[in-house]
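Visitor: The following comprises the amino acid sequence and a computationally predicted model.
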Amino acid sequence: MDEGAVVISLDTELEWGFHGFDANHHLSSDGSRERSNINQLLSLFESFDSPATWAIVGHLFLDACDGHHHDIPSPTYEEAPKGWWAEDPGQSRETAPLRYGRDIVESIHESPVPHEIGCHTFSHVLCCRKGFSKEILCEELHAWIDVAAAFDAEPFSVVFPRNEVAHLDALVETGFRVYRGTSPEWPLLFDSGIGPFQVYLKYLLGRPAPVVEPVRVEESLWELPASQHLNYDPPYFSHVDKLLDRRLTRARKAIQEVAESGGVYHLWTHPHNFDEKMFQDLRAILETAERYNVPVRTMQEIIQQKES
């Protein structure tokens, strides 16, 4: 890209991000902390007039449901032997505030900043597991499109749950145009050789986070890879304070590279993960983009610019 940009994508999922898993997710019991984080993020973005792509689980668009979604197939995974919908509480925002979040979507939609409401599937279904299929993903995407229509959100950007990219033909079939790919550094973390050490070295030396470019994968579909995860990434380095400082150093250097040579610095994280340090770092990243005169764009804007 001739004009560089910063992209921020936020996986907005609450308890759906842990659906089907017996895990300590460290969420508040009433959703108040998570909603406070989102409101603080909206305020921060407003102060910089910077839009983000909010990849929202479709079930969060609801205020209540009966727990039965007969139009959407319920895959059976090893992690969810009773079927994917078995854990749907079938309640309301008042009684299950981590499963319903129409108020959250309203806050994002009503922001004076033109944020993008993107898709994180309807139920945070896992797309690379045995028992899943293209047909299930199509139904999940159609369900998301139906509930998002109330907020004038059209199908454009997708973030796959847990970054498990699969069944791209389902995206094409349902009209989505771009998905977030994994960072070029992501495979190194799972390398059985020196890959993790290479990532460690990049952090230790404060190397720039990867600058990426959108890649056309089909005639009507693009991949926009991630650059960096704002949360303590790599997670097993999080206890080392100096590496957290390097996280911000890497982001700043990547933005400087974008300002000089173009490309995209694509930051991602989850709103529920934010703590004081992450808010400080995000503000510093937005200040760096402002200082270098690098615009903050949504995933949708990047692809529209690429095609113009």
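Guide: Cool, the structure landed. Please read all numbers here as calculations on a predicted model, not as lab measurements.

Visitor: from here on, contacts and neighbour counts on C-alpha atoms
Guide: Fine.

Visitor: hmm, who's touching the strand ranked longest in the chain?
Guide: If each strand of the chain is counted by residues according to DSSP state E, the longest one is strand 5-12. Contact partners of strand 5-12, identified using C-alpha atoms under 8 Å, 6 or more residues apart in numbering, comprise 51-57, 120, 159, 255, 258, 262-272, 289, 294-299.

Visitor: so after it, what's the next helix or strand?
Guide: helix 32-48 (DSSP states H and E).

Visitor: Which strands and helices lie in contact with the very next helix or strand once past that next one?
Guide: Sequence order places strand 53-56 as the next helix or strand after helix 32-48, per DSSP H and E. On a contact count with 3 or more C-alpha pairs under 8 Å, 6 or more residues apart in numbering; DSSP states H and E, strand 53-56 meets strand 5-12, strand 116-119.

Visitor: Can you tell me which of those is most buried?
Guide: Mean neighbour count, computed with mean count of other C-alpha atoms under 10 Å, is highest for strand 116-119 among the helices and strands packed on strand 53-56, reaching a mean of 28.

Visitor: Residue 84 contacts residue 78, doesn't it?
Guide: No: counting by C-alpha atoms under 8 Å, residue 84 does not reach residue 78; the two are 10.3 Å apart.

Visitor: Neighbour count for those two, which is higher?
Guide: Ranked by neighbour count (other C-alpha atoms under 10 Å), residue 84 and residue 78 place residue 84 first, with 20 against 12.

Visitor: Skipping adjacent residues, who's closest to that one in space?
Guide: Excluding the flanking residues, the one nearest residue 84 by C-alpha to C-alpha, 6 or more residues apart in numbering is residue 74, at 5.0 Å.

Visitor: how close does the one you found get to residue 166?
Guide: For residue 74, the distance to residue 166 equals 17 Å [C-alpha to C-alpha, to the nearest Å].

Visitor: and what of residue 278?
Guide: Using C-alpha to C-alpha, one obtains 30 Å as the distance from residue 278 to residue 166.

Visitor: Residues in contact with stretch 80-94: which ones?
Guide: For stretch 80-94, the surrounding residues in contact (C-alpha under 8 Å, 6+ apart) are 19-21, 63-69, 74-77, 96, 99-101, 125.

Visitor: switch to 7 Å and redo it
Guide: 20, 63, 64, 65, 66, 67, 74, 75, 76, 100, 101 (C-alpha atoms under 7 Å, 6 or more residues apart in numbering).

Visitor: So which of the residues you listed is the closest to residue 306?
Guide: Set against residue 306, the nearest of those by C-alpha to C-alpha is residue 101 (32.9 Å).

Visitor: And for that closest one, the neighbour number?
Guide: Neighbour count of residue 101, defined by other C-alpha under 10 Å: 26.

Visitor: Now it. Nearest residue, chain neighbours left out?
Guide: residue 60 (4.4 Å).

Visitor: Likewise for residue 14?
Guide: Of all residues not flanking residue 14 in the chain, residue 98 sits nearest, at 5.6 Å (C-alpha to C-alpha, 6+ apart).

Visitor: In addition, the following structure is provided for comparison:
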Amino acid sequence: MNEGKFVISLDFELHWGFFDNRTLEDSKSQLSNVENVIEKLLELCNQYNVSITFATVGMLFAENKREIIAFLPKRKPNYTNKLLNTYELLDQIQPEDEKYYFAKSLVNKVANQSLHEIGTHTFSHYYCHEDGQNINDFKDDISSAIEISKSQNTTISSIVFPRNQSIPEYIKVCEEYGISTYRGNCWFNFNNDSRQIQIKEYAMMACRVIDSYVNISGKNTYKLQDYNSKNSGIINIPASRFLRPYNAKLKAIEKLKVKRIKRSMTKAAENNEIFHLWFHPHNFANNIEENFQNLESIFKHYKQLHERNNFDSITMSNLANQFLNS
């Protein structure tokens, strides 16, 4: 590969992604805007010819609770932390609230866009680091994610692990199921789990927030061969930066966040490296106008780099294929 690459991956999860932290009642207003966010995102991508990997929780492929039943895995994790029990939540969902957990038509709308790919965020927003689950539970979860995607003529080739919790043995399972690439962590990130967070980890979280505005960790661009070999069965495409949503309290330094991203993109373009940006669609669901102003500014910068340096926007699975065939 002789050109730099711009990768964007989204954790598409609706309330499955944070039901242990925020109640549905507290989240309805935000979640109600996700469809609008996705539609605006698709329009903007078409305008600037930008590709995205939508790492989608498998349950979103269903239209309702009734439809999901046929795809439930035989084995289910029995997390020690019961607040993480997705299947207990499933039992509690009322018909009038199904739109916050199922998004079949929206997933199909994304799948029908040739620019993008649908990846998996596991079937049930699975937590690989939690006590009470094991690798056999994970295998059944991934199997269900693949089967429900097949039911809608979608092939899964990439995975983003929920809360960035990955384990080498579990990555190997993904390879066995035909998944060719995953989003790994750069050195500045750690894997989030629900066990007690130590003081040093709180400090790291604070550093990551500050790093979004001020350069602490570096540009976080890289060459794919630094993390993989041509013999790799599954390709690691580490995240470079989380696009933090607009925060009115930090309005005065908002431009620093966008400038930080643009500088990393420029370095990647000029040095034939990868820059991998990620966020959640629901991050944009509050302050939609401000969030899309930031994103369009990033896309405009991408267009300039594409024209000047042949900087290419690409999905995770297409990048993995290019690397293996180069």
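Guide: That came through, no problem. Every value quoted in this text rests on a predicted model; they were computed, and no experiment measured them.

Visitor: What does the superposition give as a TM-score?
Guide: Once superposed, chain against chain, the TM-score is 0.87 (TM-score structural alignment, normalised by the length of structure 1); 303 aligned residues with a C-alpha RMSD of 3.1 Å.

Visitor: Give the equivalent position in structure 2 for the residue nearest to residue 14 of structure 1.
Guide: Counting by TM-score structural alignment, residue 98 of structure 1 lines up with residue 100 in structure 2.

Visitor: For that match, list the residues it contacts.
Guide: 14, 15, 31.

Visitor: Please list only the buried members of the residues you listed.
Guide: The neighbour-count criterion (16 or more other C-alpha atoms under 10 Å) marks 14, 15, 31 among the contacts of residue 100 of structure 2 as buried.

Visitor: Include distance to residue 46 of structure 2 when you put the residues you listed into CSV, please.
Guide: Listed next are these as CSV, based on distance: C-alpha to C-alpha, whole Å:
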residue, distance to residue 46 of structure 2
14, 23
15, 27
31, 24
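
Visitor: thought residue 115 of structure 1 was touching residue 55?
Guide: No: using C-alpha atoms under 7 Å, residue 115 of structure 1 is not in contact with residue 55; the gap is 10.5 Å.

Visitor: So which of those two has more stuff around it?
Guide: residue 55 (23 against 20).

Visitor: From what I see, the more buried one and residue 116 are in contact.
Guide: No: Residue 55 of structure 1 lies out of contact with residue 116 (C-alpha under 7 Å); the separation is 8.3 Å.

Visitor: helix, strand or coil for the residue nearest to residue 84 of structure 1?
Guide: Using DSSP: H, G, I helix; E, B strand; the rest coil, the structure places residue 74 of structure 1 in coil.

Visitor: Can you find the partner of it in structure 2?
Guide: With TM-score structural alignment as the criterion, residue 74 of structure 1 pairs with residue 76.

Visitor: how many neighbours does that match have?
Guide: 21.

Visitor: now do the one 3 residues further on
Guide: Residue 79 of structure 2 is surrounded by 17 other residues when neighbours are defined as other C-alpha under 10 Å.

Visitor: Would you confirm that it contacts residue 133?
Guide: Yes: judged on C-alpha under 7 Å, residue 79 of structure 2 makes contact with residue 133 at a distance of 5.9 Å.

Visitor: Now do the lengthiest helix in structure 2 against helix 34-48: the angle between them, please.
Guide: In structure 2, taking DSSP state H as the definition, the longest helix is helix 288-309. Compare the direction of helix 288-309 of structure 2 with that of helix 34-48 by axes from the mean of the first three to the mean of the last three C-alpha atoms, to 10 degrees and you get 20 degrees.

Visitor: Average offset of the helix or strand that comes right after helix 288-309 of structure 2 relative to structure 1?
Guide: Next along the chain after helix 288-309 of structure 2, taking DSSP H and E as the criterion, comes strand 312-313. In the superposition with structure 1, the average deviation recorded for strand 312-313 of structure 2 is 1.1 Å (mean C-alpha distance after the TM-score superposition for structure 1).

Visitor: after strand 312-313 of structure 2, next one along is what?
Guide: helix 316-325.

Visitor: helices and strands around that next one, which ones?
Guide: strand 181-182 (3 or more C-alpha pairs under 7 Å, 6 or more residues apart in numbering; DSSP states H and E).

Visitor: Could you measure from residue 272 of structure 1 over to residue 176 of structure 1?
Guide: Applying C-alpha to C-alpha, the value for residue 272 of structure 1 to residue 176 of structure 1 is 26 Å.

Visitor: should've said residue 60 of structure 1
Guide: With C-alpha to C-alpha as the criterion, residue 60 of structure 1 and residue 176 of structure 1 are 20 Å apart.

Visitor: Tell me which of these two has more neighbours.
Guide: Between residue 60 of structure 1 and residue 176, counted using other C-alpha under 10 Å, the more crowded position is residue 60 (27 against 23).

Visitor: Is the more buried one in a helix, a strand, or coil?
Guide: Under three-state DSSP, residue 60 of structure 1 comes out as helix.

Visitor: How much space separates it from residue 144 of structure 1?
Guide: Counting by C-alpha to C-alpha, the gap from residue 60 of structure 1 to residue 144 of structure 1 is 10 Å.

Visitor: Same check on residue 201 of structure 1?
Guide: Taking C-alpha to C-alpha, one finds residue 201 of structure 1 at 41 Å from residue 144 of structure 1.

Visitor: Please apply the same query to residue 131 of structure 1.
Guide: Per C-alpha to C-alpha, residue 131 of structure 1 is found 21 Å from residue 144 of structure 1.

Visitor: Over to residue 135 of structure 1?
Guide: Residue 135 of structure 1 is 14 Å from residue 144 of structure 1, by C-alpha to C-alpha.

Visitor: Compare these two (neighbour count), which wins?
Guide: residue 144 (26 against 13).

Visitor: That one maps to what in structure 2?
Guide: Aligned by TM-score structural alignment, residue 144 of structure 1 pairs with residue 145 of structure 2.

Visitor: What mean distance separates the strand or helix carrying its match from the matching residues in structure 1?
Guide: Per DSSP H and E, residue 145 of structure 2 falls inside helix 135-150. By mean C-alpha distance after the TM-score superposition for structure 1, the fitted helix 135-150 of structure 2 averages 1.0 Å away from its aligned residues in structure 1.

Visitor: next one: that helix to chain centre, how far?
Guide: 18 Å (C-alpha atoms, centre = their mean, to the nearest Å).

Visitor: next one: stretch 149-162 of structure 2
Guide: Worked out by C-alpha atoms, centre = their mean, stretch 149-162 of structure 2 lies 13 Å from the chain centre.

Visitor: Contacts for that stretch next, please.
Guide: Under C-alpha under 7 Å, 6+ apart, the answer for stretch 149-162 of structure 2 is 55, 61, 118-121, 125-127, 146, 178-183, 316-317.
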